[in-house]
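In: My questions concern the predicted model and sequence given below.
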Amino acid sequence: MNTIDSVSLLSFAPTGTLRVGINLGNPILANEDPATKTLHGVTIDIADEIGKRISYPVQLTPFKTAATTLDAVKTGNIDLVFVAIDPVRGADISYTPAYIQIEGAYMVKASSPLQTNEEVDVAGNEIVVGKGSAYDLYLTREIKNASLLRAASSQAVVDDFMSGNGNVAAGVKQQLESDAKRYKDLRMLPGRFMVINQAIGIPKARGHYETTTAYLSNVIAELKQSGFVADAMKRHHIQGARVAE
């Protein structure tokens, strides 16, 4: 088992507690019990494991979106987050290799003439996507002809879509399918428009972040190889995602 030196550890978690930002905008990674507010999911299991390895208590702070999670990193109030790898975010965040890969998909109304992902990027189409999500960042770079309509969060995409905004909804395949159960006459376009690599991120503003990233990268490699990540996915009944290679 690899270790982290005391100087890097002090920079990594300067308060003596590992403060972890949990993004609730992606149900594949984490969820909150509505009654008890207890957090559970793959990312919580990994955070607890890292806390054990560095012998620090873990403080979990939930956020509704990836964007607000990352904002907390920039203020210095969070030591570690679980977010999608994205070059825009990479300006401030140092990433480990991915631990999970998730599919991004499109959903349309049953009456829509659209049948394939390739038909979406056409002038006149409007894609509803969660503001600041990995899907928003990706589509902002890749979409050339269609328009993007940004919902307040990934969870709000389907409601915005069904209220009359746009003619395509974009996001985590499982999130869209789950939210769509409240409505009728919706269908997913087959396949995916992107694969999202989920990783651990730490702020580049901290000293020795390269050493800390290397340590966490080794931890992630061990957790993937040992079956820890796969077991956590099974335990939390995660479907539509796979352990990253």
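Out: Perfect, thanks for sending it.
In: all contacts plus neighbour counts: C-alpha atoms, from now on.
Out: Noted.
In: State the distance from the residue nearest to the spatial centre of the chain to Glu126.
Out: Nearest residue to the geometric centre of the chain (Cα atoms, centre = their mean): Val83, 4.3 Å. Relative to Glu126, Val83 is positioned 26 Å away (Cα to Cα, to the nearest Å).
In: is it fair to say the residue nearest to the centre of the chain lies in a helix?
Out: No - secondary structure of Val83, determined by DSSP: H, G, I helix; E, B strand; the rest coil: strand, with no helix assignment.
In: right, and it touches Gln198 too?
Out: Yes - judged on Cα atoms under 8 Å, Val83 makes contact with Gln198 at a distance of 5.5 Å.
In: ok now do Lys64, which residues does it touch?
Out: 23-25, 153 (Cα atoms under 8 Å, 6 or more residues apart in numbering).
In: and here's the other structure:
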Amino acid sequence: MRRLSVSLLATVAMIVASAAVANAQQVKVGVAAEPYPPFTSPDASGNWQGWEIDFMNAICAEAKLDCVVTPVAWDGIIPALTTNKIDMIVGSMSITPERLKTIDFSDKYYNTLPLIIGSKDMEFDSTPESLADKVLGVQVATIHQAYAMKHFAPNGTTVKEYQTQDEANNDLVSGRIDAVQADALALKEFLDTEVGKACCSDKGNVAPDVDVLGPGIGVGLRKGDTELKDKINAAIKAIRADGTYQEFSKKYFDFDIYGD
């Protein structure tokens, strides 16, 4: 009789758990369709992986949300959010005053300064003076484009825009441009590849500019979606407090990506 009761209880528990999953709020999570390792990229089977996918899975589990990865071209990802094609953005998007005019953000979930990399054969650093006569590649519609136009272009740098970071990196390898600017972690990942090691070197982080770069990376949300924002903020706080954030981060980084 006891065995029957335990079995019945287990069955009921499974039914309740299944019902909870079925009733979870479905959320379409926009990620950039262009690969951006180590944060987001599809594997050979088309399944998305990377640090931000692990982050997304952790906060969605904590907030009891049924999250569906939805790739969107980077330059159309904010319009996709504001027109309800997606419900939030997890795509290394910096919290900036300009973006806050259109969308809202969660609390930050990581923060790193942009990096300049360039040809090993050229001696220069990440200052506007040193880049004055160089051609600098940046991805369009990013804080890196905005930063380059504010700090480097007025000093004589030619800023060349690309749809994807891979295109900028490929032109750097081919010698068509002198340098690229992007998130430090993404560029360090590139420098660790055989191609990156052969062609290029770290020229240094850019100088801080909170007006352009913002205080860090946040989850992009529609203005007025306070219920989802509260859930995401609570989840970020919870996974940092219980060690989940630190645990999955160890797979990718040997330092605290959360930053100052």
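Out: Arrived safely. Since the model is a prediction, treat every value here as computed from it, not as a measurement.
In: Let me see the ranges of the helices in the first structure.
Out: Here the first structure has its helices, by DSSP state H, at 6-12, 42-54, 66-75, 134-142, 157-162, 173-180, 209-226, 228-235.
In: Pick the most buried one from those.
Out: helix 157-162 (a mean of 22; mean count of other Cα atoms under 10 Å).
In: who does that one touch, helix- and strand-wise?
Out: Judged by 3 or more Cα pairs under 8 Å, 6 or more residues apart in numbering; DSSP states H and E, helix 157-162 of the first structure is in contact with strand 126-130, strand 168-172, helix 173-180.
In: hmm, 10 Å instead?
Out: Packing partners of helix 157-162 of the first structure (3 or more Cα pairs under 10 Å, 6 or more residues apart in numbering; DSSP states H and E): strand 100-109, strand 126-130, strand 147-151, strand 168-172, helix 173-180.
In: Relative to the second structure, which residues correspond to it?
Out: Aligned by TM-score structural alignment, helix 157-162 of the first structure falls on residues 168-173 of the second structure.
In: Name the residues that touch that stretch?
Out: 117-119, 135-139, 160-162, 165-167, 174-182, 187, 190, 195-196, 198-200 (Cα atoms under 10 Å, 6 or more residues apart in numbering).
In: filter the residues you listed to the buried ones?
Out: 117-119, 135-139, 160-162, 165, 177-182, 187, 190, 196, 199-200 (16 or more other Cα atoms under 10 Å).
In: I'd like to know how many residues surround the nearest residue to Phe124 of the second structure once chain neighbours are set aside.
Out: Nearest non-adjacent residue to Phe124 of the second structure, counting by Cα to Cα, 6 or more residues apart in numbering: Ser130, 5.5 Å away. Using other Cα atoms under 10 Å, the number of residues around Ser130 of the second structure comes to 14.
In: Just list the residues touching Asp260 of the second structure, thanks.
Out: Applying Cα under 10 Å, 6+ apart, the residues near Asp260 of the second structure are 110-112, 215-216.
In: and if you look at Pro42 of the second structure?
Out: 33-36, 48-50, 71.
In: Using PyMOL, define a selection of the buried residues within those.
Out: A single PyMOL command selects the buried members of the contacts of Pro42 of the second structure (16+ other Cα under 10 Å):
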select buried, resi 33+34+35+36+48+49+50+71
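In: equivalent range in the second structure for stretch 103-111 of the first structure?
Out: Going by TM-score structural alignment, stretch 103-111 of the first structure sits over residues 113-121 in the second structure.
In: what's the spacing between the residue lying closest to Asp125 of the second structure once chain neighbours are set aside and Val140 of the second structure?
Out: Take Asp125 of the second structure and drop its neighbours on the chain: the residue closest to it by Cα to Cα, 6+ apart is Lys203, 4.8 Å away. For Lys203 of the second structure, the distance to Val140 of the second structure (Cα to Cα) stands at 21 Å.
In: again with Ile116 of the second structure
Out: From Ile116 of the second structure to Val140 of the second structure the distance is 16 Å (Cα to Cα).
In: more neighbours, those two?
Out: Ile116 (24 against 17).
In: Please name the residues that touch the closest residue to the more buried one other than its chain neighbours.
Out: Setting aside the residues directly before and after it, Ile116 of the second structure is nearest to Gln181 in space (Cα to Cα, 6+ apart), at 4.6 Å. Applying Cα under 10 Å, 6+ apart, we find Gln181 of the second structure in contact with 114-118, 126, 136-139, 143-145, 147-148, 165, 168-169, 187, 203, 205-206.
In: now do Ile22 of the first structure
Out: Ile22 of the first structure touches 29-32, 39-41, 43-44, 47, 60-66, 69, 78, 80-83, counting by Cα under 10 Å, 6+ apart.
In: repeat that for 6 Å
Out: 61-63 (Cα atoms under 6 Å, 6 or more residues apart in numbering).
In: can you check Tyr258 of the second structure too?
Out: Counted by Cα under 6 Å, 6+ apart, Tyr258 of the second structure has contacts 110-111.
In: That one pairs with which position in the first structure?
Out: Tyr258 of the second structure maps onto Val243 in the first structure, by TM-score structural alignment.
In: Neighbours of Ser94 of the second structure, how many?
Out: 22.
In: Just confirm it contacts Val212, I think it does.
Out: No - Ser94 of the second structure is beyond contact range of Val212, at 9.0 Å (criterion: Cα atoms under 6 Å).
In: Could you count how many residues lie near the closest residue to Gly171 of the first structure other than its chain neighbours?
Out: In space, and not counting its chain neighbours, Gly171 of the first structure is closest to Gly104: 5.3 Å by Cα to Cα, 6+ apart. Each residue near Gly104 of the first structure was counted by other Cα under 10 Å, and the total is 21.
In: Then the one 10 residues further on?
Out: The tally of other residues near Leu114 of the first structure (other Cα under 10 Å) stands at 17.
In: Check Gln25 of the second structure too.
Out: Neighbourhood size, Gln25 of the second structure [other Cα under 10 Å]: 15.
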